[in-house]
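Trainee: when you get a sec, could you give me coordinates for this:
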Amino acid sequence: MVFFLFLLVLTGLAWLVGRLGVSCLRGPQACMRLALAAALVFFGTDHLLTPERYVPMVEGWLPWAGQMVAITGICEIAGGLGLLVPRLRRSAGLLLAVYFVAVFPANVHNAIHGLTVDGLPANQWYYWVRLGFQPLAVWWALYSAGLLNWPFGGRIEASVRPS
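Mentor: Prediction:
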């Protein structure tokens, strides 16, 4: 949920900057894309710098928990940067949606078994509530990449429309 709070704050800031006349930040997709990219790069970097915070989240049957954390961090950074490159945007959005689905079982495991992780609440409810936000992450990746235009309607951005 910290991730989503970060997304909302960054989206609001991007919207404000867009209102000040920065043309590349006009419209919800552009603001949400920039916010998602920044959040993914931030948290992906955190995966690499403080893996001990994330290792307890890896299910016990998976080998090499530290490497798994590093791989997820690299995926988040690559996906975030990919959203910023018009040529890669659609692919990055689709792969990020797949990534958010792929990490869902780890979030279920955390909710069932509970954790104590630095920087996150120790309360069990946190991990259960967090599960409800996973579909939002999938939608956010697809929408911000221009692969969906629901619920805002309108047309998909020309810079990412297939030719």
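
Trainee: from now on I want contacts and neighbour counts done on CA atoms only, so please keep to that.
Mentor: Noted.

Trainee: following the chain past the longest helix seen in the chain, name the next helix or strand.
Mentor: Longest helix of the chain, by residue count under DSSP state H: helix 28-49. As assigned by DSSP states H and E, the chain's next helix or strand after helix 28-49 is helix 65-83.

Trainee: tell me what angle the next helix or strand after that following helix forms with helix 65-83.
Mentor: Where DSSP H and E defines the elements, the next helix or strand beyond helix 65-83 is helix 89-102. Angle of helix 89-102 versus helix 65-83, following axes from the mean of the first three to the mean of the last three Cα atoms, to 10 degrees, is 150 degrees.

Trainee: one more, for comparison:
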Amino acid sequence: MVLIRSVPLKADTILIYVRHIVSFLVGIGFIYIGVDHFLDPNWFKPIVPNIIGFPMFWVLLSGLCEVILGFLLILPKSRRLAALGLVLLLIVLYSANLNMWINNIALDGIYLSHTWHTVRAVIQILLIFIALWLGEFIPFTRGKKR
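Mentor: From the prediction side, this is the model:
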């Protein structure tokens, strides 16, 4: 019979587990949406800003970046690099969301209200901060004892 001793976890240890779980969930989310860029690229094409042209290329490239960065985010050894890549990708890709908002572009015949566009902008900002936190660009613990 094996007895398992209950050991209280330190706050830093709990944060490490939380970071791994959040990295996995966010990584899976990016992989999922990235794969969707390949399964239904025509859905994403309308929001690519006309000024950059070649919407199919940008949809597929952004999907590939999302898949790769999603996988890299899950792996602890590549998490910091992936987090930085995701921050940059989220900033660049917001141009598509902004294009959709400014030009009132419908997806599947659905126009989003200003409220929903605002919610999307807030989510984008939150994802940037989450990526910065996951990559430890934002302090990960409450402070180190000296």
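
Trainee: the longest helix of structure 1 against structure 2, how far on average?
Mentor: Superposed on structure 2, helix 28-49 of structure 1 shows a mean distance of 0.7 Å to its aligned residues (mean Cα distance after the TM-score superposition for structure 1).

Trainee: ok, and for that helix, which residues are buried?
Mentor: Buried positions in helix 28-49 of structure 1, judged by neighbour count with 16 or more other Cα atoms under 10 Å: 28-48.

Trainee: show me what that helix is packed against.
Mentor: helix 2-19, helix 65-83, helix 134-144 (3 or more Cα pairs under 8 Å, 6 or more residues apart in numbering; DSSP states H and E).

Trainee: what range in structure 2 does it sit on?
Mentor: Mapped onto structure 2 using TM-score structural alignment, helix 28-49 of structure 1 spans residues 18-39.

Trainee: then stretch 95-107 of structure 1?
Mentor: The aligned range for stretch 95-107 of structure 1 in structure 2 is 85-97, by TM-score structural alignment.

Trainee: give me the buried positions along the matching stretch.
Mentor: Those would be 85-87, 89-90, 93, 96-97, for stretch 85-97 of structure 2 by 16+ other Cα under 10 Å.

Trainee: which among those gets closest to residue 140 of structure 2?
Mentor: Residue 140 of structure 2 has its nearest neighbour among the buried residues of stretch 85-97 of structure 2 in residue 87, at 16.7 Å by Cα to Cα.

Trainee: name the nearest residue to that closest one, ignoring sequence neighbours.
Mentor: Once flanking residues are discounted, residue 87 of structure 2 sits nearest to residue 128: 5.2 Å by Cα to Cα, 6 or more residues apart in numbering.

Trainee: residue contacts, that neighbour?
Mentor: By Cα atoms under 8 Å, 6 or more residues apart in numbering, the residues touching residue 128 of structure 2 are 86-87, 90.

Trainee: switch those over to a markdown table; also include distance to residue 48 of structure 2.
Mentor: Formatted as a markdown table, the contacts of residue 128 of structure 2 follow (distance: Cα to Cα, whole Å):
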| residue | distance to residue 48 of structure 2 |
| --- | --- |
| 86 | 18 |
| 87 | 19 |
| 90 | 14 |
